[in-house]
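Visitor: no sequence for this one, just the structure:
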């Protein structure tokens, strides 16, 4: 591969499962969740600087977060921030970036990554990325990074692969199942035959566009029209129209479940998608009772819980098991630690109380 890849960072989500710490005006990707002095977006950028120069980065985000990206990544130029007028899920986010890059460099290779993941073993991660880049050079192949699961998680996609069919370091995917129910996730986990889809992808831009034409022709038709607008003063007008024409769908449902050209590179690099308070609880330091305490707290008979408060008030907790207590700005949240499926309902009802609460 002569030219370095483009790095496409998806940074347009609202982070509702981290509410009320993550808010509409500043979602979790822009927060220093891990206390490192860098936001999750900045940590993602730092990680991929090992792979590509700043000029090869594109950040796709909602128009409301354009200023946050520019503030946090001042080394990027404004035309490297792709501003979506509506949040229409990952298929359209990826299509926008792919068709725009294809208009200027049709032989490019793309690495697509979320902005809010944690990688603990950076050296191993870089090795996996190199393998994926090599595998992606085969025409038509779509490469994802797969992670060995440690629990029956319903929030991730699951990949079953052919052990005897390889393309270099990548295994051919047999089945791709996006976010199974609890019973199916348990069966996948116990079988030992499945890995999690990390949500990170590597592909030639031409391979991806061919996949859009084959499996999402409606999206392909819309974004092909953008070729004559990308990089011009008509781009915003085109996007405003285009995003009203495409449906809200993930790349997983739209292409990966349908294509027979998906391959997986297996990775073991200490990955977490930091998608919920429970996933953050897993990687934070805990006391002897498996509690994460980020507060001026006093805990009694409390186990496997997460206590976080931004204020100096004393937080006294007694008799809780598997609970989240989060006191952030004008919202106090008390719920089960594993209640992430309820968070959209929480946020929806909080909005009825007033936009200041979301």
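Guide: Sure thing, it's come through. Model, not experiment: these values are computed from the prediction. Numbers count the residues shown, from 1 in each chain.

Visitor: C-alpha from now on. contacts and neighbour counts both.
Guide: OK.

Visitor: which positions in stretch 320-339 come out as buried?
Guide: 321-328, 336-337 (16 or more other C-alpha atoms under 10 Å).

Visitor: hmm, who's touching that stretch?
Guide: By C-alpha atoms under 8 Å, 6 or more residues apart in numbering, the surrounding residues in contact with stretch 320-339 are 20-21, 277-278, 301-311, 357.

Visitor: at 7 Å instead, please
Guide: Stretch 320-339 is contacted by residues 20-21, 277-278, 301-310, 357 when judged by C-alpha atoms under 7 Å, 6 or more residues apart in numbering.

Visitor: so what's the residue count around the residue nearest to residue 245 when sequence neighbours are not counted?
Guide: The shortest distance from residue 245 to any non-neighbouring residue, by C-alpha to C-alpha, 6 or more residues apart in numbering, is to residue 222 (7.5 Å). Residues lying near residue 222 (other C-alpha atoms under 10 Å) number 18.

Visitor: and if you look at residue 50?
Guide: If you count neighbours by other C-alpha under 10 Å, residue 50 ends up with 10.

Visitor: second one coming, line it up with the first:
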């Protein structure tokens, strides 16, 4: 029986702003140990028994970023399949899409393990044992959830109540799902030992999932099937990608898999587990990944503290100093600074909502932006000019493109560039430059074996990133 892990990479991690942004969400942010959550999730999936393929559901804008992380974590594993969403549509759509795709390739008996890309699990052996139990129950036709043994009365998680009178192999029939409770109710759940944190991980046969959605959420399933008929697949050497049609995907109901199916189906069981799980849902939980000093302070970066207690400080780019304060969260990035009281960590998402409503770019991306070919960093920007640092990977190539409203001046700092400027093609070495007038068709490539670094000076009436007309692109973006 085929076994296929499905990694769902979505959401913006708004409670972890300013590090987490819409275009650089929580799965990709750097943890104190230097890794990130999506790499850990991918490696954790590959460590399970019998994994031959991994399916990933993600936004199309995160496709190349995800490929980079997978390649760095396990370059030898190439049997990847992607379902690329044009925008987020919640977990019911994502799970149903994965089930349809797995059924098409492997048949309805294939067992799928759904893993959010932004969760931390520190006990691999216990996780593997829990998955093995879940796979056995899934093969019998159950929809399996993973119930994490609660360690304290958490109000930020949903809960699963087991039916103590109905044990099933390594699990229990689920009695009910409970939304996030208040503190007193959470305390009572902890005392009964009948309740588990809802981890958001699932395991089931693809065919069972589809059959149960026909009964409990036919509107979701019908909309997903309609979307698939309108969508196109691209086959690569090492992986395939299914690009979902935007118009039909917009008609898929925006609902969670818990609400659409798990709370309604009669085939739901839970496997209790103690796997060192956390969804890293706030800066308070992120801070616990760093060790505390004698005064309860946890730091990530270069930080000086005086007469300060129980603070979390992240400042990786410059020195930060705190004097005479306590219970603060301080997170410094190149373009935004967060200062919050620990008791209000859950309310940080209100800041991102206000930034998004006002159209402020700090909700969307950082000053350094990753692209399939490398990165660019905005160094300075005024009304009629912008200065960028551009880094192109060996073999990387920007699209053949044109701008209506801006001209560009390129100065090579390191490496070698191959440039197309209208009807001319030539090489630029270190300390050489070229000028691209507005309206000129142009392309930048790195033909060398080391990173190409250059400074780009833009000037013109409009400097937005949407002033790009692409004619050719090796990454399929034209």
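Guide: Good, I have the coordinates. The structure displayed is predicted, hence computed values, not measured ones.

Visitor: let me know the closest of the buried residues of stretch 320-339 of the first structure to residue 75 of the first structure.
Guide: Nearest to residue 75 of the first structure among those is residue 328, at 31.1 Å by C-alpha to C-alpha.

Visitor: counterpart of the closest one in the second structure?
Guide: Under the alignment by TM-score structural alignment, residue 328 of the first structure pairs with residue 333 in the second structure.

Visitor: do the same with residue 274 of the first structure
Guide: By TM-score structural alignment, residue 274 of the first structure lines up with residue 280.

Visitor: just the element for the closest residue to that match other than its chain neighbours, please.
Guide: Excluding the flanking residues, the one nearest residue 280 of the second structure by C-alpha to C-alpha, 6+ apart is residue 286, at 5.7 Å. Assigned by DSSP states H and E, residue 286 of the second structure belongs to helix 283-287.

Visitor: which secondary structure elements does whichever helix or strand comes after that helix sit against?
Guide: Downstream of helix 283-287 of the second structure, the first helix or strand assigned by DSSP H and E is strand 298-306. Counting contacts by 3 or more C-alpha pairs under 7 Å, 6 or more residues apart in numbering; DSSP states H and E, strand 298-306 of the second structure packs against strand 312-323.

Visitor: next, the mean deviation of the strand it packs on compared to the first structure.
Guide: With mean C-alpha distance after the TM-score superposition for the first structure, strand 312-323 of the second structure departs from the first structure by a mean of 1.9 Å once superposed.

Visitor: read off where that strand ends up in the first structure.
Guide: Going by TM-score structural alignment: strand 312-323 of the second structure matches residues 306-317.

Visitor: next: stretch 9-26 of the second structure.
Guide: Under TM-score structural alignment, stretch 9-26 of the second structure corresponds to residues 11-28 of the first structure.

Visitor: quote the end-to-end distance of that stretch.
Guide: Start-to-end span of stretch 11-28 of the first structure (C-alpha to C-alpha, to the nearest Å) is 10 Å.

Visitor: how far off centre is that stretch?
Guide: Distance of stretch 11-28 of the first structure from the chain centroid (C-alpha atoms, centre = their mean, to the nearest Å) equals 13 Å.

Visitor: quick one: contacts of it?
Guide: Contacts for stretch 11-28 of the first structure (C-alpha under 7 Å, 6+ apart): 29, 59-62, 114-115, 275-277, 328, 331, 340, 343-344, 358.

Visitor: recalculate using a threshold of 8 Å.
Guide: 29, 31, 40-41, 59-62, 64-65, 87, 114-116, 275-277, 326-328, 331-333, 340, 343-344, 347, 357-358.
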